[in-house]
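# Next one to model:
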Amino acid sequence: MLEINDLTITIGAHQIVSIEHLSIPAGRRLGLVGESGSGKTMTAMSIIGLLPRDAVVTGSITFSGVEMVNRSERDLSNIRGAEIGVIFQDPLRALNPTMRVGKQVAEALRLHNTVPSNQVKGRTLELFKQVQLPEPAVLARRYPHQLSGGQQQRVLISMAIACDPKLLIADEPTTALDVTVQKEILELLARLSADRGMAVLFVSHDLGVIEVISDHVAVLYGGSLVETGPADDIVALPRHRYTEALISVNPGHPEDISASLGKPLVTIKGSVPPLGAFLPGCRFRGRCPHEIEQCAVEPPITEMTSEHSFKCWNPVDSTMPIGSGDAELASERQ
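Sure thing, here's the model as predicted:
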């Protein structure tokens, strides 16, 4: 349903994103994961044309057979909301503070002529029920600041799914929420995707969250895809050293955190370099404890299976049980 090929996003003299291929079949959930500054949001927003004015996009993004790159703003406006829904990271900033939340959802329905005008109110309350908001009729008359963070995010989700989109882009939708609410939102999105046959592109820096929500995972670093594959395969048998590092620094699900108490926290050395400061070759070079001389050259794509591929000159041993490499990674950073 969504196909990205040879995509590049350039701002000024800097190439922000370079992706050879990425796809999301209808009804599937793809997790796009990486640290802040990896190009996740730029990649997601390029699909619907919400990029800075000076961004130059080349390559191809096809959605339901329609080319999205360089489409007119009028065409993109007709697709946003109607065929592609979006959930933004900060619900309080995304919602209009001067409008009641029910009216904001109703406005989305009217904009795309989804239902007859005399059915808009009923459809709005029905959407609130679907996202499990309590007392929909009462809550619909409240302003965003009168809701909790979890309720604000559920309102945004109801707006995003109001027109039965084929694809939902969720850009870090659980970052500002506590763990309990985060789990509820993830379960809600998974259920809505399954019930509606709706594809989801879920953007997050947290591989633990990505693992819960996604069928397939794409690991992004420095604007480049370093590993893609089924979620279970990526977590159990990562091949790229950056994927291994993301798994190592993740404390796990809340019920597993107690096992880490008293142990040194594992971190990834350094931080994502600023634009123009990446070393030639592998983007993770300079931060990777397993760097070899060959890493100064851009690694090719290696296919483990038809679905699982990576780009790394010195990959994780696929026969090594997950977790055995974590101690080595931690010791090298003491």
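
# rest of the way, CA atoms for contacts and neighbours
Will do.

# For stretch 207-216, give me every contacting residue.
28-33, 186-187, 189-190, 202-204, 217, 228-232, 235, 246-247, 250, 252-253 (C-alpha atoms under 8 Å, 6 or more residues apart in numbering).

# Keep only those of these that are in strands.
Taking DSSP state E as the definition of strands, those contribute 29, 30, 31, 32, 33, 202, 203, 204, 217, 228, 229, 230.

# Here is a second sequence; please produce its structure as well for comparison:
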Amino acid sequence: MRLVFAGTPAPAVPSLRALVARGHDLRLAVTRTDAPLGRKRVLTPSPVAVVAEELGIEVIRADRLDPAVTERIAAEEADLGVIVAYGGIVREPLLSTPRLGWINLHFSLLPSWRGAAPVQRALIAGDRTTGASVFQLVAELDAGDVFGEIELPVPETATAGQLLDQLAVAGAELLADVVASLADGSAVATPQQGEATYAAKLGDDDGRVRWDEPQSAVLGRIRGVTPEPGAHTTIGGARLKVLAASAADGALAPGAIVGDGKRVLVGTATDPVALETVQPAGKGAMRAADWWRGLRETPVEVGT
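Here you go, the predicted model:
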């Protein structure tokens, strides 16, 4: 089929590669404009832009699917539009411009976690299962009929970044299968069933660790916001990024912190959490035990 692909971050790349591998005619790749990255804020093309150009696919850089982009896409007379984490909304008339409209690969079991951050919100909520869905794009947010889905258990220690990488690979094959079924006319879509939940985009405060929550909720939040926007707390009034943590046993008051030279424990509403890797303000990542030994005085207050 003649396809137009819209996507931006690294998790969209496996889908782009899978569609090319299946022999489809990728006419255009639409992605967001180059973004400033790193301390020097160097303008950097999106992962989708880099791979699309490697594959010889024409790239359109646009932060909005405006009338000019719509006109350019319409000129390709595509059979289908495919979108994976593009970062923008497809509205009419673009929504119905391809012959078969648009389908979307979404990293949740719809109607759970419609919206921008499904994997992150699922981990923060403590979900034990997750998955990916391919659905018909409609005007309402992530509400279209579903062509196919896969379900996966949530690994106990997975971060959002790790889980998203896993779903991106598995979801790419699901997406390619759905496109194949649309091509041969065998595709069947079913309406979403159940109560919808929503996954709003994460902000900095979502990464603030609430030590007065149970251990499972604290660890779920830390993993759910890793790598972005990142988990953080305050120790003695100074901000500390929490890059990795694990479950520990014992009795420790919420927010109380102790170190024994080998481990650094922080109390929660239930059992404590062991800090594994941290990053103090203005410094690089380090083992939590090393950070603790380097403190000139023991902090007595942890922000909650």
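
# Work out the TM-score between the chains.
The TM-score (TM-score structural alignment, normalised by the length of the second structure) is 0.30; 158 aligned residues with a C-alpha RMSD of 6.4 Å.

# just the buried members of the contacts of stretch 207-216 of the first structure?
28-33, 186, 189-190, 202-204, 217, 228-231, 235, 246-247, 250, 252 (16 or more other C-alpha atoms under 10 Å).

# my guess is residue 6 of the first structure meets residue 19, correct?
Yes - using C-alpha atoms under 8 Å, residue 6 of the first structure is in contact with residue 19, at 5.6 Å.

# out of those two, which sits in the more crowded spot?
residue 19 (18 against 13; other C-alpha atoms under 10 Å).

# Please list all residues in contact with that one.
4, 5, 6, 7, 8, 223, 224, 225.

# Now the nearest residue to the second one once chain neighbours are set aside: which helix or strand?
If the residues on either side of it in the chain are set aside, residue 5 of the first structure comes closest to residue 21, at 4.6 Å by C-alpha to C-alpha, 6 or more residues apart in numbering. Counting by DSSP states H and E, the element that carries residue 21 of the first structure is strand 14-24.

# and the angle for that strand with strand 29-33?
Relative orientation of strand 14-24 of the first structure and strand 29-33, computed by axes from the mean of the first three to the mean of the last three C-alpha atoms, to 10 degrees: 160 degrees.

# buried stuff in strand 14-24 of the first structure?
Buried residues in strand 14-24 of the first structure (16+ other C-alpha under 10 Å): 15, 16, 17, 18, 19, 22, 23, 24.

# could you redo those residues as TSV and give each row distance to residue 211 of the first structure?
What follows is the buried residues of strand 14-24 of the first structure, written out as TSV (distance: C-alpha to C-alpha, whole Å):
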residue	distance to residue 211 of the first structure
15	29
16	25
17	23
18	24
19	22
22	18
23	18
24	16
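
# Pull up the gap between residue 77 of the first structure and residue 327 of the first structure, please.
Distance, residue 77 of the first structure to residue 327 of the first structure, by C-alpha to C-alpha, to the nearest Å: 50 Å.

# swap in residue 221 of the first structure?
Taking C-alpha to C-alpha, one finds residue 221 of the first structure at 23 Å from residue 327 of the first structure.

# more crowded one of these two?
Neighbour count, other C-alpha under 10 Å: between residue 221 of the first structure and residue 327, residue 221 has more, with 24 against 12.

# on that earlier part again, let me know the closest of the buried residues of strand 14-24 of the first structure to residue 303 of the first structure.
residue 22 (14.1 Å; C-alpha to C-alpha).

# Now name the helix or strand holding residue 14 of the second structure.
helix 13-21.

# Past that helix, which element shows up next along the chain?
strand 25-31.

# name the helices or strands packed onto that following strand?
strand 2-7, helix 47-54, strand 58-61 (3 or more C-alpha pairs under 8 Å, 6 or more residues apart in numbering; DSSP states H and E).

# Does residue 105 of the second structure belong to a helix, a strand or coil?
strand (DSSP: H, G, I helix; E, B strand; the rest coil).

# still on that earlier bit, out of the helices and strands packed on strand 25-31 of the second structure, which is the most enclosed?
Most buried of these, by mean neighbour count (mean count of other C-alpha atoms under 10 Å): strand 2-7, with a mean of 24.

# now the angle from that one to helix 47-54?
140 degrees.

# For strand 2-7 of the second structure, which helices and strands make contact with it?
So strand 2-7 of the second structure, by 3+ C-alpha pairs under 8 Å, 6+ apart, packs with strand 25-31, strand 80-84.

# which residues does the closest residue to residue 59 of the second structure other than its chain neighbours contact?
Using C-alpha to C-alpha, 6+ apart and skipping residues adjacent in sequence, the residue nearest residue 59 of the second structure is residue 29, 4.8 Å away. By C-alpha under 8 Å, 6+ apart, the residues touching residue 29 of the second structure are 4, 5, 6, 7, 48, 49, 52, 57, 58, 59, 60.

# That's all I had, so thanks and see you.
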